[in-house]
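Visitor: Quick one, what's the 3D model for this:
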Amino acid sequence: MLARRHFLTAATAGLGLLAAGCSTDNSSGTSAQPSVPPVSTVPPAPGAGELKVSSFQLFTQEDLNFQSMIALGASGISAAVGEVLTAVNQANAAPGGASYQSVYDAWIASGNLLTQQADEALKAGHKVTASARYMRAAQYYNQALFWVLGTSTPGAEAQVYGSMNAAWTAANSLARPAPESVSVPYEDHPLPGWFFSGGSGTRPVVIMNNGSDGQNVDMLAEGGDAALERGYHVFIFEGPGQGSMLFEHNIVFRPDWEKVITPIVDYLGGRDDVDKDKIVLHGISLGGYFVARAAAYEHRLAAVIADPGLDSSWRAFPESIKKIAEAGPAEVVNKIWADDVIAGASPQESFALRKRLEIYTAEAHDEAAAGQIPTDWYGISRRVQEFTLSPEQMAAITSPTLVTDYVEDIFFGDGPTALYDGLTVEKKKFIRFGETNGAQYHDAPVASQYVGEVILDWVDETIGYQG
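Guide: The predicted structure is shown next:
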């Protein structure tokens, strides 16, 4: 039998699907700067030093806490601090305390409330208010969507996604300027996309490439909105294993992500308002693997950001269950999996495995939605290992590449350094974010503003752009 404490920690860490951060220096541009009045710092009090390590606790259960930090970090873009804390307090005050069910219920209530308030604002003619409230409703439904598999209604993913997407669509339709909703040709199901304009004329564009469980609304808070402020166009999309592709069509991840990105580059390169020589690809969380894989084959990219870097999705899985995958033929592996993992899994372990594995095969997604841990670990484990960059593929990347890493990122391990070390392109940079700006943890959930500043400063310098 697996060691219970080790398995719990490792399985939960295996969810490595979201975001976190830390800090390094970043040089500024050399062009003429506007006149800025001098700013003086304030001397610290005697005995006071630099900022200490920061910590954030909304829930005592680690996975509940981490995901809720993402909502808190989106405040000012797609969330509001008071609304987030109200939902957290409601979940903590539920009978029995915070649980997947009580957190889900609190976020659904928040999404419903903001939708109702947005409807009222729209009816009264307040379009700006309505748009902002619909966007926050989308974020709160997004938070609920993350926990669906751990509730009494695990099959409700498509329904909750539908509410989130409706709120997202309503918010965008009222925005000024409103983003264009587009369909990018892709095999049997076009890729849904949204083109956000950074202004008139021909401009660079940043493609925001999500990971394994974030949604479109996350892409604004995790870099999209910051890019728009600088005058970049922004393109957000749903690829295989993401959003409607997963929840409505049961189309799961594919390792050869260049088959996803190349059609998007084709589409953007055909637009008159896009500078074809300044197409930037930014991958968030597991998107760090996706963009590196795509860049090994798609060489029209002006810059690539693997945020954080990852050379293999297999890294996100604990050694204990990796060993099971190598225990023998399929029937042996799956029997051990059933006896040692599925039979004794706690609710937290069960949720982590269902959430982590649903993206890799259609059968796993069906089982997870039925409230079951996927049973074919032999097949799934081999599929996961296909999401691995070879030395030759890393060496084939020719675009300038930024690889990020985050202090206390328990998901990707040495993935960022492995990717960076494997790059042979001359223009590459490694940035490790940390506690000083509250940018620790996977993809810096509460420090997206700081992380975005650092990343986009690098992009500005790399492609020679000043908005």
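Visitor: Going by C-alpha atoms from here, please, whenever you check contacts or count neighbours.
Guide: Noted.
Visitor: What residues of stretch 250-265 count as buried?
Guide: 250-258, 260-262, 264-265 (16 or more other CA atoms under 10 Å).
Visitor: any idea how far it is from the chain center?
Guide: Relative to the centre of its chain, stretch 250-265 is centred 16 Å away, using CA atoms, centre = their mean, to the nearest Å.
Visitor: One more, please, to line up against the first structure:
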Amino acid sequence: MGLLFKRDFHDEFGAWALGFIPYGGIDFGEIVGVAQAVGDGDDSAFYEAWVAAGDRFKTEATDTLTKGRQAVARDLFLKASECYATAKHPIFGFPVDPRLVEAFRKQTAAFDQAMALSKTPVTPIRIPFEKGSLPAYFIPAVDYPDSVRPLLILTNGYDGTITDMYFASAVAAIHRGYHCLLFDGPGQGELLIEQGIPLRPDWETVVSAVIDVAVTLPLVDVARIAISGWSLGGYLAPRAASGDERIAACIADPGVPSLADGFRQMVINLMGASPEAVANLGTMDQHLLDQVWDFITNNRKLSWSIVQRGFWVNGTKDLRAYLASLELYTMTGRESLIRCPTLLTMAQHDSLSSAANVFYDSLTCPKTLLRFSADRGAGDHCEMKNRTLLNRCVLDWLDDVFGTTAITH
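Guide: All right, here's what the predicted structure looks like:
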């Protein structure tokens, strides 16, 4: 399949929406229409085209709601939220662009309107955390809105949002009989964009606060609480499971044992550096660091990922500090602390999943490694071109672990 968007950088973000189509996201023709509106344009053109699509869906939703068609309006508000979420990706970073904040607020408002129009209305909740709180949504299973059921806690990655996570994972799960709890932690969504709170490696501290609230919810089967993380969440979810025994199952998509190791290998492969030279990224030789900096800043995707996005999310000001922070995100020495059944995914062409098999070998808990291949359209990051396959396999595994049965249609 060729590019939908003319620029590779834009296509990576815009084509992400393809994975949401089966779960109520905007349809293929709408994505093509946005791509045509962007054309050869820059990041501003990308932003404006997606926001315009979001505004169009929002207007349609509002008009539909005045006619009493709540279910249709809900679907349209969700599509609007998706468009606003997609719009801000290329401008995501520090210094914070006012358009980023505007799109995030419009995204959140549209998502809240959609949730309020659900057959069983969903209202945002706040999870007490340290001196503040985390935004969250408890979304009940479609066929069990009033029943005690297993809970799936979903945790995001670097620049993902609750809207993305809803389409990517929650829709499939709530239709399989699982209640879902979605939240923003430090370095994500509201906490980053509105409050400037950076990411932290001790995700078990964050998720324990989430579970403290989850176990008080009357519909949650406290003996069957699972956590699932995608992208960077493939590190965050296992890290949480290593520190809270109330987690009864863990899913990492993909399995990520370390953030530094992937970067370390890139420097070895591209710069010809010795393993000793990059044993600790934060203390590498200045000459090598300068070479790495030149390589990053001359690559649009890497510059966005690391300088624009990574520095901001990790709360760092320069490359050395950023690389030093990566060393803190590691499961080394914590593998045996995971006691619950754990599922790791490994997609064929996803560089983030390159160490999933090594991570798998290090685990001492009941474990499963699922490989996804390009010939099934699932070989890329987070299996986004065949998310239905990923969700089916993951939820089948979770059904087996929890002995879950659900209504089938």
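Visitor: TM-score them against each other, please.
Guide: The TM-score (TM-score structural alignment, normalised by the length of structure 2) is 0.89; 394 aligned residues with a CA RMSD of 2.7 Å.
Visitor: Quick check: nearest residue in space to the alignment partner in structure 2 of Ala396 of structure 1, chain neighbours excluded?
Guide: Under the alignment (TM-score structural alignment), Ala396 of structure 1 maps onto Leu337 of structure 2. Nearest non-adjacent residue to Leu337 of structure 2, counting by CA to CA, 6 or more residues apart in numbering: Ser242, 4.8 Å away.
Visitor: Please work out how many residues are found near that neighbour.
Guide: By the measure other CA atoms under 10 Å, the count of residues near Ser242 of structure 2 is 22.
Visitor: wait, it sits on Trp203?
Guide: No: taking contacts as CA atoms under 8 Å, Ser242 of structure 2 lies outside contact range of Trp203: 9.5 Å.
Visitor: Mind telling me what Ala283 of structure 1 corresponds to in structure 2?
Guide: For residue 283 of structure 1 the amino acid is Gly, not Ala. Aligned counterpart of Gly283 of structure 1 in structure 2: Gly229 (TM-score structural alignment).
Visitor: Can you show me the strands along the stretch 201-350 of structure 1?
Guide: Applying DSSP state E, counting those that start in this stretch to the stretch 201-350 of structure 1 gives strands spanning 203-209, 233-237, 274-284, 303-307.
Visitor: Comparing those strands, which comes out most buried?
Guide: Mean neighbours per residue, mean count of other CA atoms under 10 Å, is largest over the strands of the stretch 201-350 of structure 1 for strand 303-307, with a mean of 28.
Visitor: Neighbours of the counterpart of Asp361 of structure 2 in structure 1, how many?
Guide: Correspondence of Asp361 of structure 2 to structure 1, assessed by TM-score structural alignment: Asp421. Applying other CA under 10 Å, we find 14 residues neighbouring Asp421 of structure 1.
Visitor: ok, now Glu327 of structure 2?
Guide: 18.
Visitor: Gln57 of structure 1 now?
Guide: Neighbour count of Gln57 of structure 1, defined by other CA under 10 Å: 12.
Visitor: Tell me the secondary structure of it, please.
Guide: coil (DSSP: H, G, I helix; E, B strand; the rest coil).
Visitor: cool, and the one 10 residues further on?
Guide: Reducing the assignment at Gln67 of structure 1 to three states with three-state DSSP gives helix.
Visitor: got it, and Thr64 of structure 2?
Guide: The three-state assignment at Thr64 of structure 2 reads helix, by three-state DSSP.
Visitor: Excluding chain neighbours, what is closest to the residue mapped onto it from structure 1?
Guide: For Thr64 of structure 2, the aligned residue in structure 1 is Ala121 (criterion: TM-score structural alignment). In space, and not counting its chain neighbours, Ala121 of structure 1 is closest to Ala130: 5.2 Å by CA to CA, 6+ apart.
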